[in-house]
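>>> After the sequence you'll find the predicted model.
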Amino acid sequence: MQSTTLIYIVITVLCSLVIAFFQYFFKEKKQPKIVIALFILKALSLFLIGLLLINPKIDIVATQNIKPKLSVLIDNSLSTRFFKEEEKVKEILNIIVNNEELNKKYQISNFSFGNSIKVLDSLSFSETSTNISEAINSVDELVKNNKKATILITDGNQTSGNDYEFLMPKDKVFPIVLGDTTQYQDVQITQLNVNKYSYIKNKFPVEAFLLYEGKGAVSSVFTLSHNGKKIYSERIKLSSENPSKTITVNLTSKEKGLQYYQASITKLKKEKNTKNNYKSFSVEVIDEQTKVLLLSSIMHPDLGAIKKAIESNKQRKVTIEVIGNKQLNLKEYQFYVFYQPNFYFRRIFEEVSSNFLVITGTKTDWNLINSLNLGVKKNAINQFENYGAIYNDSFLTFMQDDIGFEEFPPLRDKFGKLRLSNETQILLYQKLNGINLTEPLITSLEKNDVKYAFIFGEGIWKWRSASYLKDKTFENFDTFISNIAQYLASNKKRKRLEVTSKSIYPANAIIQISAFYVDRNYKFDNRASLQLKITNSKTKEVKVLPFSLTNNAYQVSVEGLLAGDYMYQVSVENQNINKYGRFKISAYQIEEQFTNANSNKLQKLAKNSNGKLVYSNQVESLISNLLADKDYFTVQKSITTQKSLIDWKWILVLIASLLSIEWFVRKYYGKT
């Protein structure tokens, strides 16, 4: 208890006595015994009131023993099952968790990991990817201020994330190697690069990367097949000195629609794992040619960037024109890009009846756009602002991945409040001075069977440069612009039900299918009930699932489908509206591409952290090392807490009782 508290208590005692004395003894010559009792009751009640206000506390010091942390990370991916190590993992975990000496010294926490880390509940060995670096970094973040050790139970084969080989953990990591460490001969297709789209009777490139692991030289045959027919083959030779090879093949698009292909490489004589010898891919063949008019009111670097991006698809030809007195034959073009339109564009807008893209900026005449009834209006002032981008993952007008939009430089446009019609779908929202806005940066809309798109800001050439610096290629940016061009170039009328899905999925992946449904006024209808019906083309097995409403879209996730071809139907309950499609689940599983455990990388990780690598039959040795390790010890910590000396509830009851007794006695004896 602090000295000031004692002083307050003494003062309270004195004040209570003085007040009670003044009330009952001051100027009183005769003091009957009842007055003395009243004096005691008054003084005691006043003292308790003061004590209640002071609320004295004492410090209680307790000691706490803090054990070092021992985190056990268990690889829960398919590769563990592929190496048939499930029972071994459970046996290792059981030995560690039930070791009494280890539990006395360490506080043990168990985690499982695949692509992300989770507190261990159960082991399914069904994760479709392995991210070892993320698991180790997550444990480091979780246990920042405590001394800890980490046991990593894995085969060491990582399929996603940063390479853990170069991690420098702040605490020791003890890998336990699962699986066969014997080096087998193996040839595999590590990567396929192919365009998603092609035009009929045109060539499209297929780039395959092949890798050989093993000793000596081998020979194999690389093959491309379409609908079960061989369309290309090449004999290749690989060796330990030249273990990789890149093959580029130009295929011809002969059939319209979604086409499936398979790349394969023949099995070696002593090859153990052949699941990585095959990979499937798809190409959508489009039967149309596109001519694009890029019409501008000014010369700007954006024009060149847009032209290059659109023409990255060889079936598109862009013509750049500056608005003026020159007569333009607008009927020659399938769609148009209007760059910073001014009042000279009025005639052009009146003549154009097909789809177009409008890009605004500092030279845009917003009075013109506001008068055209395009579904977009802006109260623009002659002041400029820089607008960053926020990706909208609920955008379903066409498929567009996030290519790092938020990292791109801002676009510049006139400042003002945007007003949109209900038919708009926003791809990117605006960010102004670090604040996320609900106004669009890029949006699309459809009206009277005509499709428009707007980019609200100039400077998109900087996006192309930033995309190249980030990815070392223009492909992602060019694909983004090409997606907009593809959407606008299509003359298909908008349908009330649009479905978004991929054409091919890897084995064991979660299949996400999204749908966008509108009413007869082409406004999003959140009252509908949508259903997905999936049919296996070979077995005719049917699976029916309902869609769930997420934001402004309907979505469904499908798991547990076997490899093969599937057809699907999306239907709207009580409406004669259906959408059909198909997709393929490839047999290729990235977790099954390895032939042996990667003990070399795990050894480097152990070395970088001053830990030690052991094999699955050396768990007892590892436990002995952990018990003998003097770097890990229990820390005794003193914890000081304050506890109140009084219970205010009982004090209040006592005060009320004393005051009541005093009042009753005074009244009974006629004391005022």
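Happy to help now that I have it. Numbering: from 1, shown residues only.
>>> rest of the way, CA atoms for contacts and neighbours
Fine.
>>> Just to be sure, Tyr568 is in a strand?
Yes - counting by DSSP: H, G, I helix; E, B strand; the rest coil, Tyr568 is located in a strand.
>>> Just give the number of residues close to it.
Tyr568 has 19 neighbouring residues, counting by other C-alpha atoms under 10 Å.
>>> ok, second structure coming up, stack it against the first:
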Amino acid sequence: MKLITELPLWFSPLCLLLGGLYAFLLYWKDSRFEASNPLTRRLLAAIRFSLVSFLAFLLLGPLIKTLLREVEKPVIVIAQDNSESVLIGKDSAYYRTVYKENMAGLIDGLGKKFEVKTYSFGDGLESGISYKFDDKQTDISALFNELYTVYSNRNVGAVILCSDGLYNKGASPLYDHSIGELNAPIYTVALGDTSVKKDVILAKVLHNRLAYLGNDFPLEVLLEAKELMGEKTTLKVEKEGKLLFSKSIDINKENYIETIPIQLRADATGIQHYQLRLTTLEDEVSYSNNIKDIYIDVLDGRQKILLLSNAPHPDIGAINQAILLNKNYELENRLLGEYKNSGPAAANKFKAYNLIILHQLPAKGKRGIKLVKAAVASGTPILFFLGNQSDINGFNAIETGLAIQGAGGMTNEAQAVVNDQFSLFSIDDAMAKQMRDLPPLTVPFGTYITSKSANVFLKQKIGMVKTEQALIQFHTLNEVKLGVIAGEGIWQWRLNSYERFATHDLFNSLISKIVQYLAIQSDKSQFKVFSKNKFLENEELRFDAEVYNSSYELVNDPEVNMTIINSDDQHFPYTFSRTGHGYKLNAGKLPAGSYKYKAVVSLSEKVIQETGAFTIVPVQIESFRTIADYQLLYNLALKFGGKMIAKEEISALVQEISARDDIKPISYTEKRLKELINLKWVFFVLLFLLSTEWFVRKRAGVY
């Protein structure tokens, strides 16, 4: 601790001189003290001297300088695989007793020298270690990404990964760059079992998600058998207890693999549940992988979509791939030159489609302007894509709810920012966050004028500036839905989605939501409930609802209730939460099976009811790989400077980590300056001096 001043410290003697001069002039020749004890005058002079000198010193701006030193222990992160595959091939009692005790000893041993943080991971990440081993999927790369987010600015000493090395979600952890940024070694604890044991496995069932009523649809079944040569099993396919297919399998190899094609008939609409089963054999390591449930959504028709473009463009390929993932859509690609007529003839032809996508039409030189007007006149929903080839003046004349003035052929680079007030369809917070990092689109430069009745989904962020200009918006003209994507280069969003997440799901989901909203027929009912018709058993059930008054305006004053009913006629009541102008419900997780729901709202003394059905699909992926992947664990430890340890030797990690020279505490020094005048004791010293002087003067009879 050190005392410094804002003004030069050599002014201090002047403060003393000022205090002495003040006391001298006040008390030296004051005749009122002649009858008093001489010590009284001296005491008062000393008090006044001290008081004035101290006040003068405070005018110099004195500061107390202190240095604080903080030592941060190395953080040791222990991540426990909580997935179902860990228990396959091993008595679960071992992991809940011996292993649990060993893990507790490891945590206690490391905690004496380090700061220990524990997590459980599987299809999600939770703080603390769980020994339930009930997660339905394993995502090691998500674990690494979360650890980087939380500990990127911390002194991470080591990461201890306790796993069987089997992952079935996310990218390969070997190629995850985020964990390497922590500059910490990874120690892997090998769980599970690598021995090959007797087992017959329904390894994979390939099938389409959709089928059409009355059509045959194919299944391709891959089955495996290990250490069961000479045995027989039977493959059966059943639906609602009815046997649809059966085949006897002769296992003639120790490592037997066979692919079996099956044809089934779609004889009912809705989500149809089929169960494939292999008869069990004696001494199998697991029976859960003998059964696989599949769900086929049987439809009785497709929605037709026309993608009409001015010229070939990479955006068209990206849009095609996203739309064709949904077998409920029949996509037709055409170039402008392939349409020879316009006017009423074209309008009648356009009525055959559920959605028309116009890519950079109308084009420069007024190309396609009549055809675009015919498309609008057909009453079919339209999605416009703008770009360098677009005729902006021709586009402005169509009344899409968006006009761009002063474009002049110039362009801007604009990133996407989700409009929080958008409510035509929902996106979760994770998707909104991911969209902020998508590459910019090339948009026309100009002043964007959006109709008051339009709904802006994405706004433009140009450079670092968030604008109110629409990037993606929707508008309804004479009850016809119109959408505008005001830029080109959307193909880059698809590539970026795969680069960041090793999947195109972000881009595909975005296009799917836009197409679904535009293509779906208008529903003028006053109460609507939205949800998926199929959920995974480890997925939360989310529902959205909308209520409209007699003027067809969104309201959310009345309470919305829902009852979910399972196949055993058990009822689960819920109440929706109000959000903005709509409603949302998170019903949590429910067991796999078929469910119905009934939602009810009271509006203007009228009770409105909405019903529906959905299926929760079991996640069985953890049981289909029964042999632990120690090679992955070894490679992870080798790549990141650690070591693979057997689960029985887990206690050795305490000595192993403690002996490393590169895992050390970090000392942080912080300099702090505090003004002396802000200290409480300064006030009380001044108060004491003033009070003492006043008391002595009063006692001496001098006021």
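Structure's in. What do you need? Predicted model only: the values in this text are computed from it and were never measured.
>>> and the longest strand for structure 1?
strand 376-391 (DSSP state E).
>>> all helices for structure 1, in order.
3-24, 33-54, 78-82, 86-97, 100-105, 132-142, 301-310, 346-351, 366-371, 460-471, 475-489, 599-608, 619-628, 648-668 (DSSP state H).
>>> how much does the fourth one deviate in direction from helix 619-628?
What it means is helix 86-97 of structure 1. 30 degrees (axes from the mean of the first three to the mean of the last three C-alpha atoms, to 10 degrees).
>>> Would you mark the buried spots in helix 86-97 of structure 1?
Going by neighbour count (16 or more other C-alpha atoms under 10 Å), the buried part of helix 86-97 of structure 1 is Glu86, Val89, Ile92, Leu93, Ile96.
>>> returning to that earlier point: for the longest strand of structure 1, packing partners?
Contacts defined by 3 or more C-alpha pairs under 8 Å, 6 or more residues apart in numbering; DSSP states H and E place strand 376-391 of structure 1 against helix 366-371, strand 411-420, strand 425-432, strand 435-447.
>>> relative orientation of it and strand 425-432 in degrees?
80 degrees.
>>> List the contacts of strand 376-391 of structure 1.
362, 366, 369-370, 402, 405-406, 408-421, 427-433, 436, 441, 457 (C-alpha atoms under 8 Å, 6 or more residues apart in numbering).
>>> ok so, going back, ok, the buried residues of helix 86-97 of structure 1 vs Ile265 of structure 1, which is closest?
Of all the buried residues of helix 86-97 of structure 1, Glu86 has the smallest distance to Ile265 of structure 1: 30.0 Å, by C-alpha to C-alpha.
>>> what does that closest one align to in structure 2?
Taking TM-score structural alignment, the alignment pairs Glu86 of structure 1 with Arg96 from structure 2.
>>> thinking its match is in contact with Tyr131, fair?
Yes - counting by C-alpha atoms under 8 Å, Arg96 of structure 2 touches Tyr131, with 6.3 Å between them.
>>> Who are the contact partners of the residue lying closest to Val372 of structure 2 once chain neighbours are set aside?
Leaving out its chain neighbours, the residue that sits closest to Val372 of structure 2 by C-alpha to C-alpha, 6 or more residues apart in numbering is Pro362, at 6.5 Å. Pro362 of structure 2 is in contact with Asn310, Gly368, Ile369, Val372, Ser390, Asp391, Ile392, Gly394, Phe395, counting by C-alpha under 8 Å, 6+ apart.
>>> Now neighbour count and distance to Gly317 of structure 2 too, for these, in CSV please.
Below are those laid out as CSV (neighbours: other C-alpha atoms under 10 Å; distance: C-alpha to C-alpha, whole Å):
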residue, neighbour count, distance to Gly317 of structure 2
Asn310, 20, 14
Gly368, 23, 21
Ile369, 20, 24
Val372, 25, 21
Ser390, 23, 18
Asp391, 21, 22
Ile392, 25, 23
Gly394, 20, 25
Phe395, 23, 23
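>>> Which of those residues sits closest to Arg625 of structure 2?
Nearest to Arg625 of structure 2 among those, with distances taken as C-alpha to C-alpha, is Asn310, at 49.7 Å.
>>> Find the nearest non-adjacent residue to the closest one, please.
Closest to Asn310 of structure 2 by C-alpha to C-alpha, 6+ apart is Leu336, at 5.2 Å.
>>> cool, Lys57 of structure 1 as well?
Ser644 (4.3 Å).
>>> Contacts only, for the one you found.
Per C-alpha under 8 Å, 6+ apart, neighbours of Ser644 of structure 1: Asn55, Pro56, Lys57, Ile58.
>>> go on, Leu17 of structure 2?
Ser53.
>>> Now do the same for it: its match in structure 1.
Under TM-score structural alignment, Leu17 of structure 2 pairs with Leu14 in structure 1.
>>> who's in contact with the nearest residue to Val13 of structure 1 once chain neighbours are set aside?
Ranked by C-alpha to C-alpha, 6+ apart and with sequence neighbours excluded, the top spatial neighbour of Val13 of structure 1 is Phe47, at 5.8 Å. With contact taken as C-alpha under 8 Å, 6+ apart, Phe47 of structure 1 is in contact with Thr12, Val13, Ser16.
>>> deepest of the helices of structure 1, which one?
Highest mean neighbour count of these: helix 78-82, a mean of 23 (counted as mean count of other C-alpha atoms under 10 Å).
>>> any idea how far Ala203 of structure 2 is from Val285 of structure 2?
15 Å (C-alpha to C-alpha, to the nearest Å).
>>> Neighbour count for these two, which is higher?
Just comparing Val285 of structure 2 and Ala203: by other C-alpha under 10 Å the higher neighbour count belongs to Ala203, 20 against 17.
>>> just checking, the more buried one touches Leu222?
Yes - Ala203 of structure 2 sits in contact with Leu222 when judged by C-alpha under 8 Å, with a separation of 5.6 Å.
>>> that older thread, closest one of the contacts of Phe47 of structure 1 to Gly216 of structure 1?
Distances from Gly216 of structure 1 to the contacts of Phe47 of structure 1, taken by C-alpha to C-alpha, are shortest for Thr12, at 96.1 Å.
>>> shouldn't that closest one be in contact with Leu52?
No - in this structure Thr12 of structure 1 lies outside contact range of Leu52 using C-alpha under 8 Å: 10.6 Å.
>>> Need the overlap of contacts for the two.
In contact with both Thr12 of structure 1 and Leu52: no residue, using C-alpha under 8 Å, 6+ apart.
>>> ok, now which ones touch the match of Glu86 of structure 1?
Contacts of Arg96 of structure 2 by C-alpha under 8 Å, 6+ apart are Tyr131.
>>> do Val358 of structure 1 as well
Applying C-alpha under 8 Å, 6+ apart, the residues near Val358 of structure 1 are Val337, Phe338, Tyr339, Gln340, Pro341, Tyr452, Ala453, Phe454, Ile455.
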